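1. Sequence and predicted structure, then a few things I'm wondering about:
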Amino acid sequence: MTATAPSTIPTVDVDPFSHEVLADPLPMQGALRDAGPLVWLPRYDLYAVARYAEVRAALVDWQRFPSSAGVGLSNFRYSEPWRPPSLLLEADPPHHDAPRAVLAPILSPRALRRLRAQWFADAEDLVAGLLDGAGRVVELDAIADLAEAFPLRVFPDAVGLPAEGRENLLPYGDHAFNAFGPANDLVAKGAPRVAELSAWVAAQCARDVLTDDGFGAAIWAASDRGDITPAQAPLIVRSLLTAGVDTTVHGLGACLAALATHPAQWERLRARPDRARVAFDEAVRWESPVQTFFRTADVDVPIGGAVVPEGHKILMLLGAANRDPRHWDAPDAYDLDRDPPGHVGFGMGIHQCVGQHVARLEAEALFAALTRRVERLEPAGEPTRHHNNTLRAWESLPVRLHLAS
């Protein structure tokens, strides 16, 4: 569908998915925030909101901005999705209710307590393997060696996946998040492996593949109780595998990058390791690993004196909202004194990330191990960005660790 933007809506001719913007989205985000509460992007025939108030309002307003037409640029009302839609992210009440009700207690802070000791031990073991016998100064890639290695070690175990094939999780998730954007070169890059990776992920969601003590088994047990159907159970497991690794990897990467470039904040975290969750949430606000999501107007929705017409897509720029000076004091500063709850890095409302407590526990475990062993953390070379249509990510992040005596 094509529409002409009313003259009352500012028009900004920018491509949010260009490599130039993906390399550094901050100038575009500022321009869109300054342009107005509702902006027109003619390149994609698309409305956009970049200010905190409007982004948050759109996220929580699932009645007028539902997710069931897809949270990417593609509109499921007119085009076939590349895989069955997520029962959590791409569904609305009442279809969203049962899957969410099943998964929320499985991933709640109370339920995760049983994993705490093991994850802290796993983090200590990972860090020891990198640092023991390596001298007083160690250089490594914080992405491959820490941000990727730890989630790929503990999260698949918690879901109940077998050890073989876990390397498929990252490229599968990367393509899934790329597919929320336009059909550009990033989507084309992942296309040759889509069938292979999708088949592998689907196979991991089967009851007989999963261990009997993980998140996956608990989901299948809910189908036995009749809380969800047997057909829904593997799709809910798939949601964990799609969104539960890449987002945490890039959240940890954001936190490591923030602390490496803010030595005073690292010192404060070492003095108060119990602030690890604050450090992680502030990094999610500051860097916003999930930069964008889409919704579709179910009715004409007024925003800022203009209207998003029924059936039209709206782009919500979470990263821009999380640095909006209209809401945050000194938004470009990474500050452990900030109270970051309220950021939209995990979404907001009924579709808010159900796995955020898992990510926070992973961060707490990893940084507890690092702060115990590392006195100083600093950059050791030029980092490299990984471009994705939805995610703000690092390909590599060379760091130098000065070990405590």
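-> Nice, I can see it.

2. Could you use CA atoms for every contact and neighbour count after this?
-> Fine.

3. burial measure for residue 83, as a count.
-> Number of residues near residue 83 (other Cα atoms under 10 Å) recorded here: 9.

4. Also residue 224?
-> As a burial measure, residue 224 scores 13 neighbours (other Cα under 10 Å).

5. ok, it - contacts?
-> Residue 224 makes contact with residue 230, according to Cα atoms under 8 Å, 6 or more residues apart in numbering.

6. mind listing the strands for the stretch 151-300 of the chain?
-> 292-296 (DSSP state E, counting those that start in this stretch).

7. And for the stretch 1-150 of the chain?
-> 39-41, 46-49, 137-141.

8. Presented hereafter is structure B, for comparison with structure A:
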Amino acid sequence: MIFKTANADAAAPVPAPAPVPAPAPVPAPHTAPSHDPVPSLADDPFSLANLADPYPLHQKLREAGPVVWLEKYGSYAVTRYEPVYEILTDFETYISGGGLGPADRRKSAEWRRAGILESDPPTHTAMRRGLSKVVSPSSVRRLRAEFEPPARELVQELVARGSFDVVADLAEVYPLQVFPDAVGIPQDGRENLLPYGSMAFNAFGPRNEVYAEAFRNEAAVSAWVLENCERRNLRPGGFGAGIWEVADEGGITADEAALLVRALLSAGVDTTVTGIGNTLLCLARNPDQWEKLRANPNLAKFAVDEALRLESPFQMFHRTAAVDSMIDGVLIPADSKILLFMGAANRDPRKWGDNADSFDLDRSASGHVAFGMGLHQCVGQPIARLEIELVLQALAGSAERIELTSEPVPQIHNVLHAFSSIPVRVVPAGG
């Protein structure tokens, strides 16, 4: 079994976090409210088997009904595209302030302070407006000139090698090189960013053994992140310094600025690492689609969207019902937890057709919910897309073929779908 670092856009830890609790005992099954005509299942989406391969359970949940009661956690599960989209876009009925994990953070202590992902208006509005001033279309366009040479150089080096691991040699190297530079944090110690992201995102799941493993070195990792995202340690001109300038102007508070710097840093690394790995896995498994990309490198944007849809990095998180509501005829009582399966919605045949489980560059995947939707849609997604696109274009221009040399190894993570190893062999263009 492999427990390895993964990623997320999450809020920052408090300076003196509480000790990490031991994995909680398995709770007694919960009974669905008797007035809800909803299927009830004992399946555990957070079991090691389902985290390694979530798609059979996704199909089972989609077929069971638009809303399913999860007995183990006492929460509702929604897997079909239309209700997932509806919940994501109705931020007043289905709030984020209850936390993205199974516990209601309004009623229980958490290891970190609530940041942009786990806040609602008006707090969320101010934080998002402040972040949008820094991460804008124009600022992202300027990054292309800085991000492209490192992508090209790294890919050329790996192609010349002939075989490499997509995760260890590319996906975990390139984002940690370019994005922290853009944020403006120091070079030394950047290896802490992956375990920090792993903690942040694994905290959106239950307090299981996966969570406990992610928090094994919590004190040292948190201390490094807190220190190196301080204003005094941020390079002038970077995104981090820009966020603090918004605070100087009164757009956000100093506390919110600190949270945003750390949230941006973790989100800009972790999901991008996963996105690069998952996208190249899709292309290695589908040589005909790789040929299409090589023939037309402008398809890189479509390849990114299709891979994000098919192998969504962020698979699931919770919302909390603020009031009694109805989802496809099912009554959801106020304060209920709802587990949204974005990975399942992105493969729902009702939305994507009978070939929803296939990778197809001719598909229009622009409606996928891999980055959320509505008020909480990821602000930093243009940067992640840019990095994945630049890697694809560099590889398409350098390698004639990309082939798996053995089966990829799943990375066990509470909410991200990633791999800890994707070994490939490449044939250089013209070779």
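-> Now that the structure is in, tell me what you want to look at. Remember, it's a predicted structure, so these values are computed and weren't measured experimentally.

9. Give me the TM-score for these two chains.
-> After superposition, the two chains reach a TM-score of 0.96 (TM-score structural alignment, normalised by the length of structure 1), with 400 aligned residues with a Cα RMSD of 1.3 Å.

10. Determine the longest helix present in structure 2.
-> helix 254-285 (DSSP state H).

11. What range does that one cover in structure 1?
-> With TM-score structural alignment applied, helix 254-285 of structure 2 matches the range 230-261 in structure 1.

12. So which bits of the matching stretch are buried?
-> Neighbour counts over stretch 230-261 of structure 1 (16 or more other Cα atoms under 10 Å) mark 230, 232-260 as buried.

13. likewise stretch 108-128 of structure 1?
-> Within stretch 108-128 of structure 1, the residues that count as buried by 16+ other Cα under 10 Å are 109, 116, 119, 120, 122, 123, 124, 126, 127.

14. Among those, which one lies nearest to residue 9 of structure 1?
-> Distance to residue 9 of structure 1, by Cα to Cα, is smallest for residue 109 among the buried residues of stretch 108-128 of structure 1, at 43.2 Å.

15. Residue 399 of structure 1 falls within a strand, correct?
-> Yes: applying DSSP: H, G, I helix; E, B strand; the rest coil, one finds residue 399 of structure 1 inside a strand.

16. To which residue of structure 2 is it aligned?
-> In structure 2, the residue matched to residue 399 of structure 1 (TM-score structural alignment) is residue 424.

17. Around the closest residue to that match other than its chain neighbours, count how many other residues there are.
-> In this structure, residue 424 of structure 2 finds its nearest non-sequential neighbour in residue 404, 4.4 Å apart by Cα to Cα, 6 or more residues apart in numbering. Residues lying near residue 404 of structure 2 (other Cα under 10 Å) number 18.

18. need the contact list for residue 404 of structure 2.
-> Counting by Cα under 8 Å, 6+ apart, residue 404 of structure 2 touches 284, 285, 422, 423, 424, 425.

19. picking up where we left off before, which members of the buried residues of stretch 108-128 of structure 1 define the maximum pairwise distance?
-> Among the buried residues of stretch 108-128 of structure 1, the pair separated by the greatest distance (Cα to Cα) is 109 and 127, at 24.4 Å.

20. Make TSV from the strands of the stretch 1-150 of structure 1 and add mean neighbour count to it.
-> Shown next, in TSV, are these (neighbours: other Cα atoms under 10 Å):
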stretch	mean neighbour count
strand 39-41	24
strand 46-49	23
strand 137-141	17
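
21. Can you add distance to residue 86 of structure 1 and give those strands back as a markdown table?
-> Formatted as a markdown table, these follow (distance: least, Cα to Cα, whole Å):
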| stretch | distance to residue 86 of structure 1 |
| --- | --- |
| strand 39-41 | 27 |
| strand 46-49 | 23 |
| strand 137-141 | 33 |
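
22. Indicate which one of the ones you listed is closest to residue 21 of structure 1.
-> When these are compared by Cα to Cα, strand 39-41 sits nearest residue 21 of structure 1, at 14.1 Å.

23. show me the contacts for the residue opposite residue 126 of structure 2 in structure 1 once aligned.
-> Under the alignment (TM-score structural alignment), residue 126 of structure 2 pairs with residue 98 in structure 1. Going by Cα under 8 Å, 6+ apart, residue 98 of structure 1 touches 227, 228.

24. Try it again at 10 Å.
-> Counting by Cα atoms under 10 Å, 6 or more residues apart in numbering, residue 98 of structure 1 makes contact with 87, 88, 222, 227, 228, 229, 232.

25. Quick check on these: which are buried?
-> Buried subset of the contacts of residue 98 of structure 1 (neighbour count, 16+ other Cα under 10 Å): 87, 88, 222, 227, 228, 232.

26. coming back round to it: what about the contacts of residue 98 of structure 1, which are in helices?
-> Counting by DSSP H, these place 222, 232 in helices.

27. which of the contacts of residue 98 of structure 1 still touch in structure 2?
-> Retained contacts for these in structure 2, judged by both residues aligned by TM-score structural alignment, their matches' Cα atoms under 10 Å, are 88, 227, 228, 229, 232.

28. wait, doesn't the match of residue 399 of structure 1 sit right on residue 277?
-> No: using Cα atoms under 10 Å, residue 424 of structure 2 is not in contact with residue 277, being 11.2 Å away.

29. I figured residue 53 of structure 2 was touching residue 414, is that so?
-> No: if you go by Cα under 10 Å, residue 53 of structure 2 and residue 414 don't touch, sitting 12.0 Å apart.

30. Give me the most central residue, structure 1.
-> residue 247 (3.5 Å; Cα atoms, centre = their mean).

31. how close does the closest residue to that residue other than its chain neighbours sit to residue 150 of structure 1?
-> Of all residues not flanking residue 247 of structure 1 in the chain, residue 289 sits nearest, at 6.5 Å (Cα to Cα, 6+ apart). Remark: distance between residue 289 of structure 1 and residue 150 of structure 1 (Cα to Cα, to the nearest Å) = 17 Å.

32. Alright, that wraps it up for me.
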